[in-house]
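>>> The following comprises the amino acid sequence and a computationally predicted model.
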Amino acid sequence: MEDIEDLLAGGGGGAPPGFRLPVATAVGVNLKHKKKNITFQDSLKDYTTAKIPGTQSDSEYMAGQLSAFGYHLSENQDEADLWLINTCTVKSPSQSAMDTLIAKCKSAKKPLVVAGCVPQGSRDLKELDGVSIVGVQQIDRVVEVVEETLKGHEVRLLTRKTLPALDLPKVRKNKFVEILPINVGCLGACTYCKTKHARGHLGSYTVDSLVGRVRTVIADGVKEIWLSSEDTGAYGRDIGVNLPILLNSLVAELPSDGSTMLRIGMTNPPYILEHLKEIAEILSHPCVYSFLHVPVQSGSDGILSAMNREYTVGEFRKVVDTLIELVPGMQIATDIICGFPGETDEDFEETVNLIKDYKLSQVHISQFYPRPGTPAARMKKVSSNVVKKRSRELTTIFESFTPYVGMEGKIERIWITDIATDGSHLVGHTKGYIQVLVLGPESLLGTSAIVKITSIGRWSVFGDVIEVLTQNITSRENRGDKYSECSNPNKICCSNEAETCACELTSSCGQTEEKIFSVSRDDQIPGEYISQNLIGWLLRKRKNNSQRTIKKELVLESDEKEGTSSRANEWVLVDKALLVGMLTSFLTIIAVFLYLWSRDFHSYN
């Protein structure tokens, strides 16, 4: 086995194989000689809704560097010259998924690189024998590891004392969303978690470096910035600043027209308690989503103590109550672990009561799984049947909530950044981060719009686009139109009803994700939007035409009120094509009929 640092020793003339070139130079180095296919595939199927913000950001940075060096990123495992699996795990099922991928790759005789929390926190796993490894703080050197692995070397790169740069090349899975890591590691020592093992002690990026990154991504056209961290609330404690200082600096960089929104990442209760009012003020800002993920894990103080969570249920309640009171339309997500060692029926009942009290619209419910090397793995376990029963019971209770009731007919401002999995709808979010599905052309991606909520579902609501906001907030306010309250920086346009979007939870390493990256010779620009499927595309186009007709009617009505003139019956291209086709068919039928009649007539005579 070789360490990459050993590969640097005694190199001949020129740059040795593992030499790390500056990014500006690296982009063009030997590009025409590159290279191979690398497959970029998520073993948990949906990269964009992954629960681990840190892992998503790492994946995008690695993809960017590989792409900048001329590698082709592919989801086709068979055509790949190398597989790269990015992992983040605190749970056994997720590590099992990784093990399956590794076995599949080895059986296919493909070169393999494994990155992320699993190899960093459990480098002695037998499954990792013969596999190259990139540590969580070494993602800026992924190209070196890939190239050495393709040469047949086994490389392990795990130790680092400085944070990777924020300005590395990056391929965003969603070009409108920037996942911005503000710190790595954590200050906690939860007895069930391996985050500390994998990502180490807290390491925060400076305020200036993060402000600079925000300026850059806004100039790139990003419309949502997700702050990513194992624990956002702990930010800055290692460098003498705190989260409110950072957030105020970042908010000052956001466009005043509300075209780019900030989403604050997961924060544990201990580190937000002392800044509650300041955080509430920031969450009330019109360019910040009124949404926060605050994991509680259990409703029992006894279990929280066994977990070493460093807060009480009362303190969690204080966080939730204060934010709901001070932030209009505030929405909070949380996590629950069922069946932690020592959990009694009484402990579980306290958790049930907590969830019933708040009826939070987003609750991620998981079963306890012991992680090797953690204190909880040595504790006396609750029967697996009991754990499953409690998980099912709590899930049933949570799914009985109807948080969207009463939203029908409401007017909301949303930010549209994605295509729904059905291939027909676009996905937007309200100020409170309620997921709204609308019909419209893909050109609406990256825009903000005013919608009317037409119907509700369990996990999202549906709306009709009334107006696409293309003008500056100030000019809209000066116009004094009926939507100005949604744009006024001193007012919040959002529903006071509860929201839900359980599939959009973003937590720390408490969840798991494994990805495979593939590399290929052909040049490709990753991150471009492609229609999900032909059927969805056709459905969306046809529905879009109907929507455009409705929108034109609204515009005509508005223009008439203002004394302007418009063409009242403008047809869209598809309608014209259909009409021409119908007329052509009709004339063809008549011609055939006349021909047959003429032939029969002459035969009769």
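Nice, I can see it.

>>> okay, CA-based contacts and neighbour counts for the rest of this
Will do.

>>> got the residue ranges for the helices in the stretch 101-250 of the chain?
Listed in chain order, the helices of the stretch 101-250 of the chain (DSSP state H, counting those that start in this stretch) span residues 117-121, 142-150, 195-199, 207-219, 243-251.

>>> Please identify which of the ones you listed is closest to residue 415.
Nearest to residue 415 among those is helix 207-219; the distance by CA to CA comes to 14.9 Å.

>>> Second structure for comparison follows:
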Amino acid sequence: MDEGMMTQDERRMGFGPEEGTQRGKGLYYVHTLGCQMNVHDSERIAGVLQAQGYRPASPEQVRARNVDLMVLNTCAVRENASKRMYGTIGRWARLKQENPTAQIAVGGCMAQKDRDRIARQAPWVDAVFGTKNIGDLPVLLERARRDRRSQVQVSDRLEAFPSDLPTVRASRSSAWVSVSVGCNNTCTFCIVPQVRGRERDRPIADVLAEVESCVAAGAREVTLLGQNVNSYGYSMGDRQAFPKLLRACGDIEGLDRVRFTSPHPAAFTDEVIAAMAETPNVMHQLHMPLQSGSDRILRAMRRSYRSKRFLSILDKVRSAMPDARITTDIIVGFPGESEEDFQETLDVVERSRFSSAFTFEYSPRPGTPAAAMDQVPKQVVQERFERLLALQERITQEELDAFVGRDVEVMITARQGRHDERTHRVTGRERGGVLVHVGVPQGLPVPAVGDLVTCTVTGVGKHYLTADPDPMRGQAYDIRG
């Protein structure tokens, strides 16, 4: 999954009210590491806790460590996420020293993978729960309080979809909706199948019911989530289920925007492209993980496509949707990668014209086949990473520069934008997913969260656009609530 696509607020998932909120069963805080799937799981964690009487801590209470429960929802995709997890729970140990009745819980992918190690190395952690055990968290906390020792509950089998649990949405205007859990692929670098299990799909009626519920609660935008979102339905024997789902979302009144992440090239069919192009509220935004442009490395990764197939998909998408914005993931320095292999990746990136790319230096994950392969020297990986980053930064800037003078539709988000005395900017994303800081012309209304603003782009920053329109010069500024 593409962690890099999210803002810091989307990853942090601090559910904070005003300072005067009653404590209820206790004040809690959820800190999220990782991808959109983890962010959505944190919404479930918050929902389960609040259903049991816990109350969210305000940001001020978190900073003052005036909190009764700290929950860390972890990622296991890269080594850095593992280091961040152990570093975070190490810092949180001070909370227990200052307040022995406070509790700490660790969940998510690292908890699924390192359950025993966490309990052994961090005995101050009260509860360790797996990706399939979110609903068990309140019981584990009660047991830890009663027995005065760590509780571990990690199931390898999915008994019920997390979507059946209560949810506290981080945003009123945008919502995540899971269509499936798990992954059936066997990529040699990836640990997700081990920690999330095999792919299981939700019935389409359940997915649509949740989407409709989100819209009824005020959401104007929904992002469909799955480890391989476009293979939705395959486990149910329906290979047309995902394009059917996209088209069905187009019939939901009040749903202005539909996105999805992350698809897999192997299952990206012409029917999916047609559904994207022909359904008005499906955004022409695509995050398509490349991982490598070398066919030899793709084989070593056990990725079930080759560069020619990948590029043909992009050509078809752009033929059907010329305005499509395509982003990707790329791993640099996969075991055995030669300079020739890396040059092939550069060639594919140049040809693909990605709007942005989330590039990662390969890090071995214990238990994956790639961890036992011959590793590329660190200094070589770093040098290649910098070359790839420079290439993609140039392309990204060129793609953003093309927006200047164009009118874009921006959905204002829950996060405050960059303000200054002249423009009083607010922030949102245009239809392709680009972050836009919108200045409010003097004397005109300030858009509310969830409003759609059509505005003229007047400037470009690094990875974002600015729109400070002047209606007197014919530039657009129009709010649709």
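Here it is on my side, so go on. Quick caveat, the model's predicted, so the values are computed rather than measured.

>>> Please state their TM-score.
The TM-score (TM-score structural alignment, normalised by the length of the second structure) is 0.84; 427 aligned residues with a CA RMSD of 2.1 Å.

>>> before we move on, the earlier item: what about the helices of the stretch 101-250 of the first structure, which gets the closest to residue 165 of the first structure?
Comparing the helices of the stretch 101-250 of the first structure against residue 165 of the first structure with CA to CA, the closest turns out to be helix 207-219 (9.0 Å).

>>> all helices of the stretch 401-550 of the first structure, in order?
With DSSP H, counting those that start in this stretch as the criterion, the stretch 401-550 of the first structure has helices spanning 473-479, 534-561.

>>> Indicate which one of those helices is closest to residue 363 of the first structure.
Ranking these by their distance to residue 363 of the first structure (criterion: CA to CA) puts helix 534-561 first, at 30.3 Å.

>>> in the closest one, what counts as buried?
In terms of neighbour count (16 or more other CA atoms under 10 Å), helix 534-561 of the first structure has its buried residues at 536-537, 540-545, 547, 549, 551-552, 555-556.

>>> For these, could you give me TSV that also reports distance to residue 300 of the first structure?
Conversion of the buried residues of helix 534-561 of the first structure to TSV gives the following (distance: CA to CA, whole Å):
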residue	distance to residue 300 of the first structure
536	47
537	49
540	48
541	52
542	53
543	50
544	50
545	54
547	51
549	56
551	53
552	56
555	56
556	60
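
>>> Specify, as a residue range, where the strand ranked longest in the second structure falls in the first structure.
With DSSP state E applied, the strand covering the greatest number of residues in the second structure is identified as strand 325-332. The counterpart of strand 325-332 of the second structure in the first structure, counting by TM-score structural alignment, spans residues 331-338.

>>> Same check on stretch 213-232 of the second structure?
Going by TM-score structural alignment, stretch 213-232 of the second structure sits over residues 216-235 in the first structure.

>>> Let's have the helices of the stretch 101-250 of the first structure in a markdown table, adding distance to residue 574 of the first structure and mean neighbour count.
Rendered in a markdown table, the data for the helices of the stretch 101-250 of the first structure read as follows (distance: least, CA to CA, whole Å; neighbours: other CA atoms under 10 Å):
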| stretch | distance to residue 574 of the first structure | mean neighbour count |
| --- | --- | --- |
| helix 117-121 | 51 | 27 |
| helix 142-150 | 48 | 21 |
| helix 195-199 | 54 | 22 |
| helix 207-219 | 36 | 16 |
| helix 243-251 | 44 | 18 |
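
>>> Secondary structure element for residue 398 of the first structure, which one?
Here residue 398 of the first structure is covered by helix 384-399, with elements defined by DSSP states H and E.

>>> same deal with residue 280 of the first structure?
Secondary-structure element containing residue 280 of the first structure, defined by DSSP H and E: helix 276-283.

>>> Tell me the buried residues in that helix?
Taking 16+ other CA under 10 Å as the criterion, helix 276-283 of the first structure shows 276-277, 279-280, 282-283 as buried.

>>> now do stretch 309-323 of the second structure
By neighbour count on 16+ other CA under 10 Å, the buried set for stretch 309-323 of the second structure is 310-311, 313-314, 317-318, 320-321.

>>> residue contacts, the equivalent of residue 357 of the second structure over in the first structure?
Residue 357 of the second structure maps onto residue 363 in the first structure when the alignment is built from TM-score structural alignment. For residue 363 of the first structure, the contacting residues are 333-336, 398, 502, taking CA atoms under 8 Å, 6 or more residues apart in numbering as the criterion.

>>> Alright, calling it a day.
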